[in-house]
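sequence below, structure please.
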Amino acid sequence: MPTKPPTTSTSKNIKDLIFITLLAFFFKILLIPSYHSTDFEVHRHWLALTHSLPLSHWYLDETSPWTLDYPPFFAHFEHFLSFFANLVDPIIVDLHKGLNFDGPSVIVFQRLSVIVSESVLIYGVYLLGRKCGFRERVLMWVLVVWSPGLVIVDHVHFQYNGFLLGILLVSLAALEDRNDLLGGFVFAVLLCFKHLFAVAAPVYFVYLLRHYCRGGVFKGFGRLVMMGTVVAAVFVVAYGPFVYYGQIQQVFSRMFPFGRGLCHAYWAPNFWVFYIILDKVLSVLLVKMGFDIKAPTASFTGGLVGDSSPFAVLPTVTPLATLILVLLAMSPCLYKAWKNPQPRMITRWVAYAYFCGFLFGWHVHEKASLHFVIPLAIVAVQSMDDAKHYYLMSIVSSYSLFPLLYEAQEYPLKVLLLTLHVILMWYGFSSQLSKTVVSNTSAQRKKKDDNYDLKKNSGTNPRKFTLNWIEKSYLSGLLLVEVWSQFLHPAFLGIRLPFLPLMMISIYCAFGMMYSWMWQLHWIVKSH
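Modelled structure (predicted):
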């Protein structure tokens, strides 16, 4: 007689995760008509040029100001999408007629392409969360799939960060599973999609050299050759055709336009904000003291390539200087990866590397904070010591992206996204902490330790998830900055000093970022 299959908690857990994902999917569908930035036309043009031109002309085309400046694999990704775009509406991929095309067909198609490609991110989260408990997985799922920063940047402003971050998470999952060869291969593929992820390459190199290429001279050398061959093969497939065409220098000049300014048009909240402000303050003080200070010859920012030497007093910062500073900031992490390469630490180390690149790198976009916010969500769910600092950092990161959506109709959306994120984080981390305390209490009871204070640490009175007074004060100040920028500045100053709100947001968020980075640095230095 056939028996009815049992209803397991595992199947229910999977259904819950699917429900969370589908809820996010339908919410993002509702955002299709919302505002989009010039990045929307950038990617539409890339669809057109990869569809209309042969491979040998992709990095030479100048039909539009938005020339192709991503690595070849991303160009092939756009080429793949262009076949479907052509079926939807041929004008989307018309190199000349499609310029600045903004019809419903292209809006729906490109929005859906972002949503569908984000399935790679969902798969990456699934891989990293397999060994976690159900609560941890649900919280991980919510923090990543419902990340306000990711929604703002990808599904409103418009980019494909979820797709690219998904590739990163797949690589990290392979490394955590001790499948180093696969992890190195996937990371190489990622670099051929977007070269800015190369900030974590030193961590990958040191970790794989020490963890994968071990086992004696012959075995270690054999593994080194194997890893090198796999990585080199990926780059040969990506860049080999352009070497053949004699265009490799052209490709690299598009990908690395170092002539741009130190900062992006809207200052990313990083270390260089303080450097710029210090230069401005010093120049004003020295002029008042009678010194002859020449005005800067260029701005701090530049969207187009050009020489920039904007500092009046402090030394001019070069791309090489920022590279050295990033490597110095990253050095404690590299030392730990060399001394004791632990798979369970690799996600934290990689996230820290991207944090260093964000704070000290050249011409950093504010959107680059996603490179470390998303991986650190995985870490925070599994460590309550990290949860508090992730809580603050993710709020600061999300708020720093608010200026990307500057139109009035999007204001309720970004406020709602951040508010929901704050509530879900607080509830999720509090629940996790309560569960941890209950588990610890049960373990202590089993040990029958007479010195253990059951009343103080029992599950009926769990330790609460909370912030210290500095963090609470800082977040309160964040609210004041928003009230001034959104309401008081227009009321009292009108159109005067239009740069002031953006500058205030950059500076204030930079304090929060530096605080979170210093905690991460302290944790890595003290970890074993």
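
CA atoms for contacts and neighbours, from now on please.
OK.

element containing Ile32, please.
Ile32 belongs to no helix or strand when assigned by DSSP states H and E.

which residues does it contact?
107-108, 111, 155-156 (C-alpha atoms under 8 Å, 6 or more residues apart in numbering).

let's see that with 10 Å instead.
104, 107-112, 155-156 (C-alpha atoms under 10 Å, 6 or more residues apart in numbering).

just the buried ones from those residues?
Neighbour counting by 16 or more other C-alpha atoms under 10 Å classes 107, 109-112, 155-156 among the contacts of Ile32 as buried.

most widely separated two among those?
The distance between the two most remote of those (C-alpha to C-alpha) is 13.9 Å, for Phe109 and Val156.

which strands or helices does the lengthiest helix in the chain pack on?
Counting by DSSP state H, the longest helix found in the chain is helix 411-447. On a contact count with 3 or more C-alpha pairs under 10 Å, 6 or more residues apart in numbering; DSSP states H and E, helix 411-447 meets helix 134-145, helix 148-150, helix 370-382, helix 384-400, helix 454-457.

so which of those helices gets nearest Val481?
It's helix 384-400; of the helices and strands packed on helix 411-447, that one is closest to Val481 (C-alpha to C-alpha) at 10.5 Å.

next, the angle helix 134-145 makes with the closest one.
20 degrees (axes from the mean of the first three to the mean of the last three C-alpha atoms, to 10 degrees).

check which residues of helix 384-400 are buried.
Buried residues in helix 384-400 (16+ other C-alpha under 10 Å): 384, 386-400.

again with stretch 246-257
247-248, 251, 254-255.

out of those, which are inside helices?
Per DSSP H, the buried residues of stretch 246-257 map to helices at 248, 251, 254-255.

one step back: now do the longest helix of the chain against helix 384-400, angle only.
Using the same axes, to 10 degrees: helix 411-447 against helix 384-400 is 180 degrees.

columns distance to Pro71 on top of the ones in helices among the buried residues of stretch 246-257, output as CSV?
Shown next, in CSV, are these (distance: C-alpha to C-alpha, whole Å):
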residue, distance to Pro71
Ile248, 11
Val251, 8
Arg254, 9
Met255, 7
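
ok, these vs Met140, which is closest?
Met255 (33.1 Å).

reformat the contacts of Ile32 as CSV; add distance to Leu475.
CSV is the format used below for these (distance: C-alpha to C-alpha, whole Å):
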residue, distance to Leu475
Pro104, 40
Ile107, 36
Val108, 37
Phe109, 38
Gln110, 36
Arg111, 33
Leu112, 35
His155, 26
Val156, 25
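
check which residues of stretch 280-289 are buried.
In stretch 280-289, counting by 16+ other C-alpha under 10 Å, buried: 282-283.

now it: how far from the chain's centre is it?
37 Å (C-alpha atoms, centre = their mean, to the nearest Å).

got it, and stretch 98-106?
28 Å.

buried ones in that stretch, by neighbour count?
Neighbour-count burial for stretch 98-106 [16+ other C-alpha under 10 Å]: 98-99, 101, 106.

returning to that earlier point: dump the helices and strands packed on helix 411-447 into TSV; add distance to Val326 as well.
Rendered in TSV, the data for these read as follows (distance: least, C-alpha to C-alpha, whole Å):
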stretch	distance to Val326
helix 134-145	26
helix 148-150	24
helix 370-382	15
helix 384-400	19
helix 454-457	42
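
also this sequence, please, to line up against the first:
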Amino acid sequence: WCVSINSYSGAGKSPMYGDYEAQRHWMEVTFNLPVQKWYQNSSDNDLQYWGLDYPPLTAYHSWLCGYVADKINPDWVALQSSRGYESDTHKLFMRYTVMIVDVILYLPAILLFYLFAIKGKTIGERLFLTSIVLLYPGLILIDHGHFQYNNASLGLTVFAVTFVSLGHDLWGSFFFVCALNYKQMELYHSVPFFCFLLGKCFKSSEENGLWKLIKIGSVVVLTFGLCWLPFLRDTDVALQVLRRLFPFGRGLFEDKVSNIWCVLDVLFKLKRNIAPRSSSPPEPSNHYYVFAALCIPFTPQSYHRKI
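Reported below is the predicted structural model:
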């Protein structure tokens, strides 16, 4: 409540209006346009104006919120004419959408993790740890202060960690793929997940390990297929979604994620001295080289260690 009564990034500042308008605009676009047009540039979907650049589950979530918004007040998501729309009632609606994700996904995920996946703690200690996580200021300020839904991808990831820790690897794989299809930033967690599950497969007997790997792979492929099904009917549409999710052409500083390049730029002006064309592609590969080395502890020899 204290966070919600304060301002937010871009409040009343045209032409972009900040994160509040970004989330509202995604609801507008997904509700009014066919799914094949959600990531395509058009007169009704100017990608330079908060174009959708998150994976399909975020888009479906935006559509659901847009559907509810239209039932309450069609002006909130009217195509084009709703740009920059701000009202106290709509802000309340937007804040409720974040709280609902907390209640449905994030809160149950954290409770499940600390009550069942953590061993050697009393109930009081587990509830104390749960309260610390739920009251983390960063997430409260970003999600509830600036109309974000990081709690969705984090909740799905925590569900995945919990199920894997409890030995339910298929459910863990399902939830992690869902998290990855909600926010591509979960790619940072994908390598340790992969190494941990692969280590469990290697640790099993040859036949059981191969069968476990096949089952996990099947769950991953099927879940990805279901999430992407509306876009896979047309190759061009699917490729456009990928281009929106991984926009290397934007350069180093417009990916909306803090990274090593932003830190180095304080000392050495990378944007001025290195052409974006040549500096963008190495970033993901360099990250994965580092992650691959760091994930060695999750391979067969120490697979029993919790994530």
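
looking at the ones in helices among the buried residues of stretch 246-257 of structure 1, which is nearest Ile122 of structure 1?
Using C-alpha to C-alpha, those come closest to Ile122 of structure 1 at Met255, 28.0 Å.

what's the match for the closest one in structure 2?
Aligned counterpart of Met255 of structure 1 in structure 2: Leu245 (TM-score structural alignment).

is its match in contact with Leu52, as I believe?
Yes: using C-alpha atoms under 10 Å, Leu245 of structure 2 is in contact with Leu52, at 8.7 Å.

what about the residue mapped onto Pro282 of structure 2 from structure 1, how many residues nearby?
When structure 1 is aligned by TM-score structural alignment, Pro282 of structure 2 is paired with Ala321. By the criterion of other C-alpha atoms under 10 Å, Ala321 of structure 1 has 13 neighbours.

check which helix or strand covers Ala321 of structure 1.
Counting by DSSP H and E, Ala321 of structure 1 is found in helix 319-339.

which strands or helices does the helix or strand following that helix pack on?
Next along the chain after helix 319-339 of structure 1, taking DSSP H and E as the criterion, comes helix 346-360. Here helix 346-360 of structure 1 touches helix 161-176, helix 201-211, helix 271-288, helix 319-339, helix 370-382, helix 500-526, going by 3+ C-alpha pairs under 10 Å, 6+ apart.

with structure 2 superposed, average distance for the fourth one?
Plainly put, helix 319-339 of structure 1 ends up 2.4 Å away from its match in structure 2 on average once the two are laid over each other (mean C-alpha distance after the TM-score superposition for structure 1).

swap in the second one?
If you overlay the two and look at helix 201-211 of structure 1, the average distance to its match in structure 2 is 1.2 Å (mean C-alpha distance after the TM-score superposition for structure 1).

what's that helix aligned against in structure 2?
Against structure 2, helix 201-211 of structure 1 falls on residues 190-200 (TM-score structural alignment).

buried sites along that stretch?
Taking 16+ other C-alpha under 10 Å as the criterion, stretch 190-200 of structure 2 shows 190-193, 195-200 as buried.

now check structure 1 for the residue matching Leu154 of structure 2.
Per TM-score structural alignment, Leu154 of structure 2 is aligned with Leu165.

could you report the neighbour count for that match?
Leu165 of structure 1 has 23 nearby residues by other C-alpha under 10 Å.

which non-adjacent residue is nearest it?
Spatially, and ignoring its direct neighbours in sequence, Leu165 of structure 1 is nearest to Leu121 (6.2 Å; C-alpha to C-alpha, 6 or more residues apart in numbering).

what sits against the counterpart of the one you found in structure 2?
Residue pairing (TM-score structural alignment): Leu121 of structure 1 is matched to Tyr106 of structure 2. Counting by C-alpha under 10 Å, 6+ apart, Tyr106 of structure 2 touches 99-100, 112, 134, 150-159.

can you tell me which of those residues are buried?
99, 112, 134, 150-159.

tabulate those (a markdown table), appending distance to Ala179 of structure 2.
Below are those laid out as a markdown table (distance: C-alpha to C-alpha, whole Å):
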| residue | distance to Ala179 of structure 2 |
| --- | --- |
| Met99 | 18 |
| Leu112 | 17 |
| Leu134 | 19 |
| Asn150 | 10 |
| Asn151 | 10 |
| Ala152 | 8 |
| Ser153 | 5 |
| Leu154 | 7 |
| Gly155 | 8 |
| Leu156 | 5 |
| Thr157 | 6 |
| Val158 | 9 |
| Phe159 | 9 |
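
from these, which is closest to Ile274 of structure 2?
Asn150 (32.0 Å).

ok so, going back, from Ala160 of structure 2, how far out is the residue nearest to the match of Met255 of structure 1 when sequence neighbours are not counted?
Closest residue in space to Leu245 of structure 2, ignoring its immediate chain neighbours: Asp53 at 5.2 Å, by C-alpha to C-alpha, 6+ apart. Counting by C-alpha to C-alpha, to the nearest Å, the gap from Asp53 of structure 2 to Ala160 of structure 2 is 24 Å.

settle it for me: which of these two has more neighbours?
Ala160 (27 against 22).

aligned counterpart of Pro230 of structure 2 in structure 1, please.
Under TM-score structural alignment, Pro230 of structure 2 pairs with Pro241 in structure 1.

repeat for Val164 of structure 2
In structure 1, Val164 of structure 2 lands on Leu175 (TM-score structural alignment).

ok so, going back, so what sits against both of Leu245 and Leu52 of structure 2?
With C-alpha under 10 Å, 6+ apart, Leu245 of structure 2 and Leu52 have common neighbours Tyr39.

related to what we said a few turns ago, of all the helices and strands packed on helix 411-447 of structure 1, which one comes closest to Gln342 of structure 1?
helix 370-382 (14.2 Å).

structure 2: matching residues for the closest one?
Under TM-score structural alignment, there's no match for helix 370-382 of structure 1.

on contacts alone, who are the packing partners of that helix?
helix 119-129, helix 134-145, helix 148-150, helix 161-176, helix 346-360, helix 384-400, helix 411-447.

so how much does the fourth one differ from structure 2 once superposed?
Right, helix 161-176 of structure 1. Mean deviation for helix 161-176 of structure 1: 0.9 Å (mean C-alpha distance after the TM-score superposition for structure 1).

which element follows that helix toward the C-terminus?
Heading C-terminal from helix 161-176 of structure 1 (DSSP H and E), you reach helix 180-191.

how far off centre is that next one?
With C-alpha atoms, centre = their mean, you get 18 Å for helix 180-191 of structure 1.

and the angle from it to helix 161-176?
160 degrees.

any idea how far Val381 of structure 1 is from Ser105 of structure 1?
40 Å.

once aligned to structure 1, how far is the helix or strand encompassing Ile100 of structure 2 on average?
For Ile100 of structure 2, the host element (DSSP H and E) is helix 88-101. In this overlay with structure 1, the average offset of helix 88-101 of structure 2 from its partner residues is 1.0 Å by mean C-alpha distance after the TM-score superposition for structure 1.
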